[in-house]
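> Test case, fold it:
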Amino acid sequence: MANTPSPTIRRRQLGKALRRERENRKITLKGAADWLDTTTSNLSKIELGKQAIKPSHVRLLMQLFDIGAPESDTYIRLARESNERGWWASYSDTIPEWFETFLGLEADAEELRTYTAELIDGLLQTPRYAQAIVRTYWPQISDDELQRSADLRQARQQQLRTPNPPVLKVVLNEAVLRRPVGDVEVWKEQLEYLVAAGERENVTLRVLPFSAGPHPAMTAPFTLFKFPEGYDMDAVYIENERGALWLERPADRARYIDVFDRICSLALSPEETSHLIANLAHDL
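Presented below is the predicted three-dimensional model:
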């Protein structure tokens, strides 16, 4: 994870704190929005961490909540930090706004648990595999845009090589390995990269074989985010074609943790997974 929290984390921390302060004082969302001369929709997005808030607006809320220094100074500092640009801002022309939230949280997570049914996880994709996938989604994409998309994945992967990397646990449906992407050279390179990635201490890779039969993750792929103690940000991420769903309720997180644990129990061991993938690459 990053040495310092990203603007995304700061924004979500601040939003939760401001909501807590408002509710503790029995102030309605509309009452606080009117005080700021904004809409309830905008303030709701701020409290949910979906939108940054100006430090000047935080000062106004401190007045409404009757919060003085030094506590008010902490909130104002958080507002400034939440408005900073994350490393992914330089790629904003290639990614939708909703995916920026994912990148910010991914950069701060101490553990990522992912189940993928069709694609190799972005943190484990080679550049040429990534380009083949993107070209399939958007056939009209320019060469420059295609390269930028692949560069973004490579930038994301740098966090796995930091001195304090996150733990990455990935379960791949066997279908991912049985559906070649790109030509033989591209596909073999990707398979060999998976084998090498699985040898890292912070990466655990498992394959859920067809022989496992029905399993509890058949509805959709997902990613579980776990953050350092005190962040109170753990969440489940479920992506679709036009956006993403974030589940943060304890009951939802517990359900998906159970699902992930159960598919791990059905999956091949990391050693068996490495052997399977190596054989597939060798046979090409």
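> going forward, measure contacts between C-alpha atoms and count neighbours the same way
OK.
> Would you mind giving the secondary structure of Glu271?
helix (DSSP: H, G, I helix; E, B strand; the rest coil).
> Once you drop chain neighbours, what's closest to Lys16?
Glu47 (5.6 Å; C-alpha to C-alpha, 6 or more residues apart in numbering).
> any idea how far that neighbour lies from Glu189?
44 Å (C-alpha to C-alpha, to the nearest Å).
> Next, the second sequence, to be compared with the first:
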Amino acid sequence: MADLTDDLPDDEGPGPNLRRRELGRELRALREQVGKKVADAAKYAGLTVTTINRIEGGKQVILPRNVRLLCQFYGVEAPLSDTLVRQAEESNERGWWAMYSDNMPDWFEKYVGLESDAAELWNYSTTVVDGLLQIPEYAETYAAVRPDAEERSIQRAVELRQARQDRINRTHHPTHLHVIHDEAAMRRMVGGPEVMREQLRYLIKAADRPNITIQVVPFSIGAYPSGNSSFSMIRFPEGYDDMDAVYLENQRGAVWLERPADISHYSEVFARLKNVALTPEESVEFVDSLAMSL
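Prediction:
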């Protein structure tokens, strides 16, 4: 089981996904400054309108040659154009999570990359302990119930969870993780009483870390907002906060919400969840009582 030690990787600066999003934002600003339409840029660069939109949204690989063409069209001179081309090269570097890409779909790989760049993560989980707080035995049990589960893929899934946790708890600039669980996630007997007892004890230990806040919404609350829809809000460091996003996962993929209205809505939902949940101190006591009962 993970021991939450401080022997964790140092902060390495923004990863390729965040760099790509930043570059796309800069290219969009340059286009708008010279009054060019997306269709104009697409025609000049020999690309489709969809491709330009995806480049500006940081949602696909941005080739250096395309950046050079767009800079020419927008009248961007050196050294700024050279800087943007170099940013494109850096944005295409493979992140630490690439070593696990054989064991996760593209949509989840994108999430892991952005998660590792987050300043804050606001996660709400209804039926399962949040992945960033799972012990290996708990994670292995869930990985094993997948229809296509094989021994190697199960082990790789567990290793990826641990690597994600290490990134969150890195020594320098750790991510501030705030997780709200429904009581159902605390009571579901995953892996048997012994595994569940250790999982609950781990949550208590994790809650001691200054960068981790854990709350529980007890059954006694009854109906409450977003009681049936798990989500994760990724909040980026200052200067990147206009890139905040909400991630909702399903069995066939994921949905990304990035419009200001969506961010505002889920921020309000999370605030309401915090209000109906037990306080962090009460939550720790509650989890401890559950562990003692097993």
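> of Glu47 and Glu189 of structure 1, who's got more company?
More crowded of Glu47 of structure 1 and Glu189, by other C-alpha atoms under 10 Å: Glu47, with 23 against 16.
> what are the ranges of the strands in structure 2?
120-125, 176-182, 212-217, 231-235, 245-250, 253-257 (DSSP state E).
> Make a markdown table out of those strands and add mean neighbour count.
Below are those laid out as a markdown table (neighbours: other C-alpha atoms under 10 Å):
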| stretch | mean neighbour count |
| --- | --- |
| strand 120-125 | 22 |
| strand 176-182 | 23 |
| strand 212-217 | 24 |
| strand 231-235 | 23 |
| strand 245-250 | 16 |
| strand 253-257 | 13 |
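> I'd like those laid out as a markdown table, including distance to Tyr44 of structure 2.
Below are the strands of structure 2 laid out as a markdown table (distance: least, C-alpha to C-alpha, whole Å):
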| stretch | distance to Tyr44 of structure 2 |
| --- | --- |
| strand 120-125 | 39 |
| strand 176-182 | 43 |
| strand 212-217 | 49 |
| strand 231-235 | 35 |
| strand 245-250 | 31 |
| strand 253-257 | 30 |
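> To Arg25 of structure 2, which of the ones you listed lies closest?
strand 245-250 (14.7 Å; C-alpha to C-alpha).
> Where does stretch 96-105 of structure 2 end up in structure 1?
Counting by TM-score structural alignment, stretch 96-105 of structure 2 lines up with residues 87-96 of structure 1.
> Could you list the residues in contact with that stretch?
For stretch 87-96 of structure 1, the external contacting residues (C-alpha atoms under 8 Å, 6 or more residues apart in numbering) are 100, 103-104, 145, 148-149, 152.
> out of the residues you listed, who's nearest Glu185 of structure 1?
Ser149 (20.4 Å).
> quick one on the thing from earlier: any idea which of the strands of structure 2 gets closest to Val38 of structure 2?
The nearest among these, by C-alpha to C-alpha, is strand 253-257 at 21.8 Å.
> quick revisit: where's the match of stretch 96-105 of structure 2 relative to the chain centroid, distance-wise?
14 Å (C-alpha atoms, centre = their mean, to the nearest Å).
> How far away from the center of its chain is stretch 77-84 of structure 1?
Taking mean C-alpha positions (C-alpha atoms, centre = their mean), stretch 77-84 of structure 1 and its chain are 21 Å apart.
> Buried residues, that stretch. List them.
78-83 (16 or more other C-alpha atoms under 10 Å).
> which other residues reach it?
In contact with stretch 77-84 of structure 1 (C-alpha under 8 Å, 6+ apart) are residues 6-11, 14, 52-55, 58.
> now these as TSV including distance to Ser72 of structure 1?
TSV is the format used below for the contacts of stretch 77-84 of structure 1 (distance: C-alpha to C-alpha, whole Å):
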residue	distance to Ser72 of structure 1
Ser6	21
Pro7	19
Thr8	20
Ile9	19
Arg10	15
Arg11	16
Leu14	12
Ala52	17
Ile53	14
Lys54	14
Pro55	11
Val58	8
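> Counting only helices, which of those make the cut?
7-11, 14, 55, 58 (DSSP state H).
> Looking at the buried residues of stretch 77-84 of structure 1, spot the one nearest Phe260 of structure 1.
Ser82 (31.7 Å).
> Distance check, the closest one against Pro55 of structure 1.
On the measure of C-alpha to C-alpha, Ser82 of structure 1 and Pro55 of structure 1 end up 10 Å apart.
> quick one, helices of structure 2?
Going by DSSP H, structure 2 shows helices at 16-33, 38-45, 49-56, 64-74, 80-91, 106-115, 136-144, 151-168, 183-187, 193-206, 260-276, 280-293.
> Hey, what's the angle from the fourth one to helix 38-45? Just curious.
Going back to what we said before, that points to helix 64-74 of structure 2. If you take axes from the mean of the first three to the mean of the last three C-alpha atoms, to 10 degrees, helix 64-74 of structure 2 sits at 120 degrees to helix 38-45.
> Helix 64-74 of structure 2 vs structure 1, average offset?
Its aligned residues in structure 1 lie a mean 0.9 Å from helix 64-74 of structure 2 after superposition (mean C-alpha distance after the TM-score superposition for structure 1).
> And for the shortest one?
Mean deviation of helix 183-187 of structure 2 relative to structure 1 after superposition (mean C-alpha distance after the TM-score superposition for structure 1): 0.9 Å.
> Check which helices and strands that helix sits against.
helix 280-293 (3 or more C-alpha pairs under 8 Å, 6 or more residues apart in numbering; DSSP states H and E).
> how near is the counterpart of Gln60 of structure 2 in structure 1 to Asn83 of structure 1?
By TM-score structural alignment, Gln60 of structure 2 lines up with Gln51 in structure 1. With distances taken as C-alpha to C-alpha, Gln51 of structure 1 is found 9 Å from Asn83 of structure 1.
> For Val49 of structure 2, which of the strands of structure 2 is the nearest?
strand 253-257 (20.4 Å).
> So which bit of structure 1 is the closest one matched to?
Residues 243-247 of structure 1 are where strand 253-257 of structure 2 lands, counting by TM-score structural alignment.
> Against structure 2, what's the mean shift for that stretch, could you check?
Mean deviation for stretch 243-247 of structure 1: 1.8 Å (mean C-alpha distance after the TM-score superposition for structure 1).
> which neighbours do Gln51 and Asn83 of structure 1 share?
Arg11.
> From Phe222 of structure 1, how far out is the counterpart of Leu203 of structure 2 in structure 1?
Under the alignment (TM-score structural alignment), Leu203 of structure 2 pairs with Leu194 of structure 1. For Leu194 of structure 1, the distance to Phe222 of structure 1 equals 19 Å [C-alpha to C-alpha].
> what's the answer for Asp232 of structure 1, then?
19 Å.
> ok, the spatially most central residue of structure 2 - contacts?
With distances taken as C-alpha atoms, centre = their mean, the residue of structure 2 nearest its centroid is Glu115 (3.0 Å). Shown in contact with Glu115 of structure 2 (C-alpha under 8 Å, 6+ apart): 121, 234.
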